[in-house]
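K.L.:
below: sequence and its predicted model.
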Amino acid sequence: MGAGIAHAFVLAGAHVTIVERDEDAAAAARDRVEQAIDGSLERGLEADRASLVASLATATDAAAFAGCGLVVEAVPEDPALKAEALARAEAAIDETSVLATNTSSIGIGSLAGALARPRRFVGLHFFNPVPASRLVEVVVGDATDAQVVADAQGWVEALGKAAVTVRDSPGFASSRLGVMLGLEAIRMLEEGVASVADIDAAMELGYRHPMGPLRTTDVVGLDVRLGIAEQLEAELGERFAPPALLRRMVAEGRLGRKSGRGFYDYD
């Protein structure tokens, strides 16, 4: 996800710095972004590869964020981990910079509690895969400054994407609706209502979804979807309780496309 966000901003003409946990992770992130740039060029993007690559830097210390106008946190969906990453990033930037989180389910207000400048904090919820998805949710916390919201909407538009602005609430709009659909599809599979392919085809052909809920879960990652469901269950109740099939598949390492196998086989 972080590499996808970096790729989107590089293509939009921004100077981008990726901060990773160690040198190996930083090198891997650069490789992912450069491969994504190459893919964009192969698909017809008219740009100079050398210039795009030169606008990308990597580091292992949050101090590298000094001077950045926007920092987007994209660590895993763990509240403590996100709070730590956001605090380190905030300490490296000045009072005019904006700090954003890419969380898909954790409340902006709860993350803002660990920050010194919550008015400069906003949610920017990108969707996976970032290059192919047009939607970005701009999530507004109680303390978020109105100008920060306007700036965030402008950044999304500059990326060639569409901004949907939502009030801070569990699961926002997209995760709350998308997870509910995905969980019900898994329950239907669990109950033997229909096959994986037929459940997906019902939504693709009947409701014109570009991708069915089970294949979407594979793309998102079953472990990610499980984490979001558990978060929403804790905040909104048992209607978001993860099905046993989802828990079992995650325990077996069937995480979707990234592991080679989920509801579909990608080997």
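P.N.:
Yep, it's here.
K.L.:
contacts, neighbours, all on C-alpha from now
P.N.:
Will do.
K.L.:
touching stretch 156-163 from outside, list them.
P.N.:
Among residues not part of stretch 156-163, those counted as contacts by Cα atoms under 8 Å, 6 or more residues apart in numbering are Ala8, Phe9, Leu11, Ala12, Ser133, Arg134, Leu135, Val136, Glu137, Val138, Gln153.
K.L.:
would you agree the third one is in contact with Val53?
P.N.:
No: taking Cα atoms under 8 Å as the definition, Leu11 is not a contact partner of Val53, at 9.9 Å.
K.L.:
let me see the ranges of the helices in the stretch 1-150 of the chain.
P.N.:
All helices of the stretch 1-150 of the chain, identified by DSSP state H, counting those that start in this stretch, fall at 2-11, 23-42, 49-54, 79-92, 108-112, 146-158.
K.L.:
comparison target, given below:
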Amino acid sequence: MSTVLKTIGIVGAGQMGCGIAQVSALAGYKVNIYDLSQERIESALATINGNLARQVSAAKMTDDERKAALSLISGSADVNDLAPMDLVIEAATEDESVKRKIYTLVCPVLKPDAILATNTSSLSITRLASATDRPERFMGIHFMNPVPVMKLVELVRGIATEEATFKMARDYVSSLDKTVTVAEDFPAFIVNRILLPMINEAIYTLYEGVGTVDAIDTAMKLGANHPMGPLQLADFIGLDTCLSIMQVLHEGLSDSKYRPCPLLVKYVEAGWLGRKSGRGFYDYRGEVPVPTR
């Protein structure tokens, strides 16, 4: 296994992929974002440019640093462009069948000693690794959203992950000025195993009429000193993602305390997925978000 990581491939030009590309380029890595859609790639590059420009305006970096970071990021809709990458991080949607399809597509083009990682927030690393040609060079590198702001990264080994793979992943995360926490390969790892049941409980509290959206979020912000209320946070994460993580916990741990709240299911069925779709527990279509219940 080569000892120095220089190039990072990212699969998926969504919010997480953008953030991982941005922090990697700022740390001096050459980055290639792969996505099936050229339009999404261009949108991702524009988002990163906008984020970096805001950092320059806020005097958090110089314009030269912005240009240097941008010069290290490219995008491609051709999977073969991932061939020279030392580390490839899959940051696709939280759906196991989608991730498996990606590995089938990506693995044949990777060089033999390349590491493949997933940014999954809840799925079994061991099970995902079994869908690749390199389970010993596969692991979970779970960044938090939004990546440029959040300091934590969860590292999760599968049953077959080699120590050298883990060490390389840990060195990579440290080079981004992030803090590593190591989680065992159990459903939803550490952060989401604790966070999502709290959000689900907040939704039950709304469902049962204990409090309104506003009352619940105000109570947790001022009563528990949380920076944002649990329903506001659910909208930020995406209600579809919240539901899929609760389903992983419920199925994986077979405990009724992880049963997704029926109201969460109803919102997802309505397509009210939170901030990204314009409506969730709040309606974002006007000047200020308004509670929808």
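P.N.:
Okay, I see it. Just so it is clear, the model here is predicted, and its values are computed rather than measured.
K.L.:
want to throw the helices of the stretch 1-150 of structure 1 into TSV with mean neighbour count?
P.N.:
Output for the helices of the stretch 1-150 of structure 1, formatted as TSV (neighbours: other Cα atoms under 10 Å):
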stretch	mean neighbour count
helix 2-11	21
helix 23-42	16
helix 49-54	14
helix 79-92	18
helix 108-112	20
helix 146-158	17
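K.L.:
any chance of these in CSV with distance to Tyr264 of structure 1 as columns?
P.N.:
Putting those into CSV (distance: least, Cα to Cα, whole Å) gives the following:
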stretch, distance to Tyr264 of structure 1
helix 2-11, 23
helix 23-42, 24
helix 49-54, 34
helix 79-92, 30
helix 108-112, 34
helix 146-158, 32
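K.L.:
of those helices, which approaches Glu230 of structure 1 most closely?
P.N.:
helix 79-92 (12.7 Å; Cα to Cα).
K.L.:
residues in structure 1 aligned with stretch 183-198 of structure 2?
P.N.:
Per TM-score structural alignment, the counterpart of stretch 183-198 of structure 2 in structure 1 is residues 166-181.
K.L.:
grab the most central residue of structure 2 for me.
P.N.:
Met16 (4.7 Å; Cα atoms, centre = their mean).
K.L.:
tell me which residues touch it, please.
P.N.:
Contacts of Met16 of structure 2 by Cα under 8 Å, 6+ apart are Ala91, Phe143, Asn145, Pro146, Val147.
K.L.:
aligned to the fourth one, what sits in structure 1?
P.N.:
What that stands for is Pro146 of structure 2. Aligning on TM-score structural alignment places Pro146 of structure 2 opposite Pro129 in structure 1.
K.L.:
now stretch 247-265 of structure 1: how far from the chain's centre is it?
P.N.:
Counting by Cα atoms, centre = their mean, to the nearest Å, stretch 247-265 of structure 1 is centred 19 Å from the centre of its parent chain.
K.L.:
just to revisit the earlier point, dump the contacts of stretch 156-163 of structure 1 to TSV, plus distance to Leu177 of structure 1.
P.N.:
Listed next are the contacts of stretch 156-163 of structure 1 as TSV, based on distance: Cα to Cα, whole Å:
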residue	distance to Leu177 of structure 1
Ala8	25
Phe9	27
Leu11	30
Ala12	29
Ser133	17
Arg134	17
Leu135	14
Val136	15
Glu137	13
Val138	16
Gln153	22
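K.L.:
quick one: Ala59 of structure 1 from Gly160 of structure 1, how far?
P.N.:
27 Å (Cα to Cα, to the nearest Å).
K.L.:
and these two? Which one has more around it.
P.N.:
Taking other Cα atoms under 10 Å, Ala59 of structure 1 and Gly160 do not tie; Ala59 has more neighbours (18 against 14).
K.L.:
that one matches what in structure 2?
P.N.:
Looks like Ala59 of structure 1 aligns to Ser76 there (TM-score structural alignment).
K.L.:
which residue comes closest to its match once chain neighbours are left out?
P.N.:
Tyr34 (5.0 Å; Cα to Cα, 6 or more residues apart in numbering).
K.L.:
surely that neighbour and Asp78 touch.
P.N.:
Yes: judged on Cα under 8 Å, Tyr34 of structure 2 makes contact with Asp78 at a distance of 7.1 Å.
K.L.:
quick one: which of the two has more around it?
P.N.:
Neighbours were counted for Tyr34 of structure 2 and for Asp78 using other Cα under 10 Å; Tyr34 has more, 26 against 12.
K.L.:
residue in structure 1 matching that one?
P.N.:
Under TM-score structural alignment, Tyr34 of structure 2 pairs with Val19 in structure 1.
K.L.:
and what of Ile245 of structure 2?
P.N.:
Using TM-score structural alignment, Ile245 of structure 2 lines up with Ile228 in structure 1.
K.L.:
ditto for Thr126 of structure 2
P.N.:
Per TM-score structural alignment, Thr126 of structure 2 is aligned with Gly109.
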